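Novice: pasting a predicted model and its sequence here:
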Amino acid sequence: MKELNEGYVINIQHYSVHDGPGIRTLVFLKGCPLKCRWCSNPESQKNNPELAYNSDKCIGINQCGKCIDVCKYKAIKKFDGKILIDRGHCIQCHKCQDVCPSKSLSVYGKRMTIDEILNIVEKDRMFYSRSGGGLTISGGEPFNQPNFTICLLKMAKERRINTAVETCGYTKWQYLRHGSEFLDTIIFDIKCIDSEKHRKYTGVDNKLILDNFNKLCEVFPEKLKLIRTPIVPEFNDSIEDITEIVDFIKNKPNVEYELLPYHRLGQPKYTYIGKQYIMGEIKLNEEKFKRLEAINTIADKRRSV
């Protein structure tokens, strides 16, 4: 079945040292059930390949215009010397990308087989053996393509590759449980304990996420679980928010906790895919972040790991 052997991949990133033990190769998959306001990978949210346009690379319609000529659906229009994509008419055929000489038009997401992915991943094997690294599947949400992700993990273990996954936890327990059988490290986001606030800022409540985390700890107590919280201004940057998360995860087996500072590095990609970055120019207070990290330091001393 194709859903077992083929999936939509956004990017494969080499030499990462922040997404699991050692030096990792990150495979970013398409699709996510959450719509976090601050998402740094907005191109990962939709399930299928998505056309992107970087106007800074465009050489202009006076010099080119090939994309306008090739689009049968009139989804590309002239605008201020360059182009504007009418995404209501675009059918994602991506013929415009094929003729774009400047690569200002590109596509986020392509279909790849498991063998294609693992053959790329294995090129980094020498770094894994020296550092204890391996493959990390990220996204998006890996379990948004559940059967593909599980098969990718299983075949990676058959090749004796250390495995990790970065998950938001919003998936059916059966998928998370099956996938965890082939995982060495589970990187699990817990963004907020307050369900209504979680729904407001991510689009879903967190009951399924918290239930899945509790089940993970019960069924897989021996596996390392790295819990991450992105600290987002006006969402979860209070002492109360982080204390609630610390209290929720404390005394769980083989759990580590990490706070991640909010950033806007993914902001340009919103423009590329025709979306608005609704977080605006808001910034994280560095002093406040340090105070929140201090709560985590105290928690580390009293939590069973």
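Specialist: Happy to help now that I have it.
Novice: can we go C-alpha only for contacts and neighbour counts from here?
Specialist: Noted.
Novice: what sits against the residue sitting furthest away from the middle of the chain?
Specialist: The centre of the chain is farthest from one residue, residue 62, which by CA atoms, centre = their mean lies 37.9 Å away. By CA atoms under 8 Å, 6 or more residues apart in numbering, the residues touching residue 62 are residue 81.
Novice: what ranges does the stretch 1-150 of the chain have for its strands?
Specialist: With strands called from DSSP state E, counting those that start in this stretch, the stretch 1-150 of the chain shows them at 6-16, 24-29, 50-53, 76-79, 82-85, 105-108, 110-113, 134-138.
Novice: can you tell me which of these is most buried?
Specialist: For the strands of the stretch 1-150 of the chain, the largest average neighbour count (mean count of other CA atoms under 10 Å) is found in strand 134-138, namely a mean of 28.
Novice: run the chain-centre distance for that strand.
Specialist: 11 Å (CA atoms, centre = their mean, to the nearest Å).
Novice: which strands or helices does that strand pack on?
Specialist: Counting contacts by 3 or more CA pairs under 8 Å, 6 or more residues apart in numbering; DSSP states H and E, strand 134-138 is packed against strand 24-29, strand 163-167.
Novice: what is the shortest one packed up against?
Specialist: Other helices and strands packing on strand 163-167, by 3+ CA pairs under 8 Å, 6+ apart, are strand 134-138, helix 146-158, strand 185-189.
Novice: so which of the ones you listed is the most packed in?
Specialist: It is strand 134-138: most buried of those by mean count of other CA under 10 Å, with a mean of 28.
Novice: just the angle between that one and helix 146-158, please?
Specialist: For strand 134-138 against helix 146-158, the angle between stretch directions is 170 degrees (axes from the mean of the first three to the mean of the last three CA atoms, to 10 degrees).
Novice: next, the angle from strand 134-138 to strand 185-189.
Specialist: Using the same axes, to 10 degrees: strand 134-138 against strand 185-189 is 30 degrees.
Novice: hmm, who's touching strand 134-138?
Specialist: Defining contact as CA under 8 Å, 6+ apart, one finds that strand 134-138 is touched by 19-29, 121, 125, 128, 149, 156, 161-167.
Novice: A further structure is provided below for comparison with the first:
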Amino acid sequence: MKGIIFDIKRFAVHDGPGIRTTVFFKGCPLRCLWCHNPESIDPNPVCVRTTALLNGHEFTDEKMVGYEISVDELFIELQKEQVFMDESGGGVTFSGGEPLLQNRFLEEALQQCKNHEMRTAVDTTLFAPWKVVEPVARLADLFLVDLKHMNARVHQEFTGVSNRLILENIRKLSALNVPVRIRIPMIPEISNTTENIAQCIDFLKALPHPVEAVDLLPFHNTAKEKYKRFHLDNHFVDSPSMQKEELFDIRNQFEKAGFEVKIGG
């Protein structure tokens, strides 16, 4: 079984507990206007041409973003840092893009990790049919789930898809008592509003089992160079990155509601 990924990030500390190796899958069904991995959206490998000026001379370079890899080849790469992952309580995080788009490849990779006692997490939007999610839920040790917005209309406007399926899948995972960590991107004037925060808290409190924790992800504008490189519209090009201090009040609201909260991934 082969899949298409675009990066492997080693010694990651923001994609789940401990020291982790994060595998970024190509392809995403959402079109979040604030996406910080726009190179992940297209499911196929793409050739990107970049130009640079040096001493008045223009240089052009081409780079393929995305490549095919087998489960066995991927696992060889994952094993290289297993000692650090084991000692830190970390593991492997499958991210993207949306790893559930390549669910068969994901399942085989998760099974390979399970066979070798390597802890796993799946960083996902959960925008997939339950028949795709359920087999992954039996294999993964942890789900890192994006909760982008509670309002269906706003979610559709800024991500291109409805949140109905996502919310249903969160409820179903909770009913199975699958470990879930909720990640909320705090986008100025979109998700970072009093109404949306209150609705997030109410939704999470009503789940059959408590979530592991809530991560508040401050908006950052570090991907603007990627948007230039891939010739994509950047709707937040002039928006400044948020500081952690701006989310202290929201963190307090979640903590008062009984949640463990972290600012950042």
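Specialist: Everything's here; your move. Here the structure is a predicted model, which means the values were calculated and not measured.
Novice: among the helices and strands packed on strand 134-138 of the first structure, which comes closest to residue 12 of the first structure?
Specialist: Nearest to residue 12 of the first structure, of all these, is strand 24-29, at 4.6 Å by CA to CA.
Novice: chain center to the closest one: distance?
Specialist: That offset, for strand 24-29 of the first structure, works out to 9 Å (CA atoms, centre = their mean).
Novice: any idea how far the residue most central in space within the second structure is from residue 24 of the second structure?
Specialist: By CA atoms, centre = their mean, the second structure has its centre lying nearest to residue 123, at 4.4 Å. Separation of residue 123 of the second structure from residue 24 of the second structure (CA to CA, to the nearest Å): 10 Å.
Novice: anything in contact with each of those two?
Specialist: By CA under 8 Å, 6+ apart, residue 123 of the second structure and residue 24 have these common neighbours: 94, 95, 96, 99.
Novice: residue 8 of the second structure and residue 24 touch, don't they?
Specialist: Yes. Assessed by CA atoms under 8 Å, residue 8 of the second structure is found in contact with residue 24 at 6.2 Å.
Novice: follow-up on the earlier one: want to throw the helices and strands packed on strand 163-167 of the first structure into JSON lines with distance to residue 51 of the first structure?
Specialist: Output for those, formatted as JSON lines (distance: least, CA to CA, whole Å):
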{"stretch": "strand 134-138", "distance to residue 51 of the first structure": "21"}
{"stretch": "helix 146-158", "distance to residue 51 of the first structure": "23"}
{"stretch": "strand 185-189", "distance to residue 51 of the first structure": "28"}
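Novice: among those, which comes closest to residue 219 of the first structure?
Specialist: Checking these against residue 219 of the first structure by CA to CA gives strand 185-189 as the closest, at 13.0 Å.
Novice: compute the inter-axis angle for the closest one and strand 163-167.
Specialist: Relative orientation of strand 185-189 of the first structure versus strand 163-167 (the same axes, to 10 degrees): 10 degrees.
Novice: and the helix or strand following strand 185-189 of the first structure, how far from the second structure on average?
Specialist: Following strand 185-189 of the first structure in sequence order, the next helix or strand is helix 195-202 (DSSP states H and E). In the superposition with the second structure, the average deviation recorded for helix 195-202 of the first structure is 0.4 Å (mean CA distance after the TM-score superposition for the first structure).
Novice: next, the buried residues of helix 195-202 of the first structure.
Specialist: 197, 198, 199, 201, 202 (16 or more other CA atoms under 10 Å).
Novice: where in the second structure does it fall?
Specialist: The alignment of helix 195-202 of the first structure onto the second structure (TM-score structural alignment) covers residues 152-159.
Novice: what does stretch 182-200 of the second structure contact?
Specialist: The contact list for stretch 182-200 of the second structure, computed with CA under 8 Å, 6+ apart, reads 34, 144-151, 154, 211-219, 250, 265.
Novice: in stretch 274-291 of the first structure, what counts as buried?
Specialist: 277, 289.
Novice: how far does it sit from its chain's centre?
Specialist: Put simply, stretch 274-291 of the first structure sits 18 Å off its chain's centre (CA atoms, centre = their mean).
Novice: swap in stretch 47-63 of the second structure?
Specialist: 30 Å.
Novice: quick check: end-to-end length of it?
Specialist: Stretch 47-63 of the second structure: ends 6 Å apart by CA to CA.
Novice: do stretch 98-105 of the first structure as well
Specialist: Terminal-residue distance, stretch 98-105 of the first structure (CA to CA): 8 Å.
Novice: and stretch 69-88 of the second structure, by the same measure?
Specialist: So stretch 69-88 of the second structure: terminal residues 27 Å apart, CA to CA.
Novice: corresponding residues in the first structure for that stretch?
Specialist: Counting by TM-score structural alignment, stretch 69-88 of the second structure falls onto residues 112-131 of the first structure.
Novice: please name the nearest non-neighbouring residue to residue 190 of the first structure.
Specialist: Leaving aside its chain neighbours, residue 190 of the first structure sits nearest to residue 229 (5.6 Å; criterion: CA to CA, 6 or more residues apart in numbering).
Novice: just residue 177 of the first structure next, same as before
Specialist: Nearest one to residue 177 of the first structure, counting by CA to CA, 6+ apart, is residue 216 at 7.4 Å.
Novice: element containing the aligned partner of that neighbour in the second structure?
Specialist: Superposed on the second structure with TM-score structural alignment, residue 216 of the first structure falls opposite residue 173. Following DSSP H and E, one finds residue 173 of the second structure within helix 164-175.
Novice: superposed on the first structure, what's the mean shift for the following helix or strand past that helix?
Specialist: The element immediately downstream of helix 164-175 of the second structure (helix or strand, assigned by DSSP H and E) is strand 180-186. Between strand 180-186 of the second structure and the aligned residues of the first structure, the post-superposition mean distance stands at 0.4 Å (mean CA distance after the TM-score superposition for the first structure).
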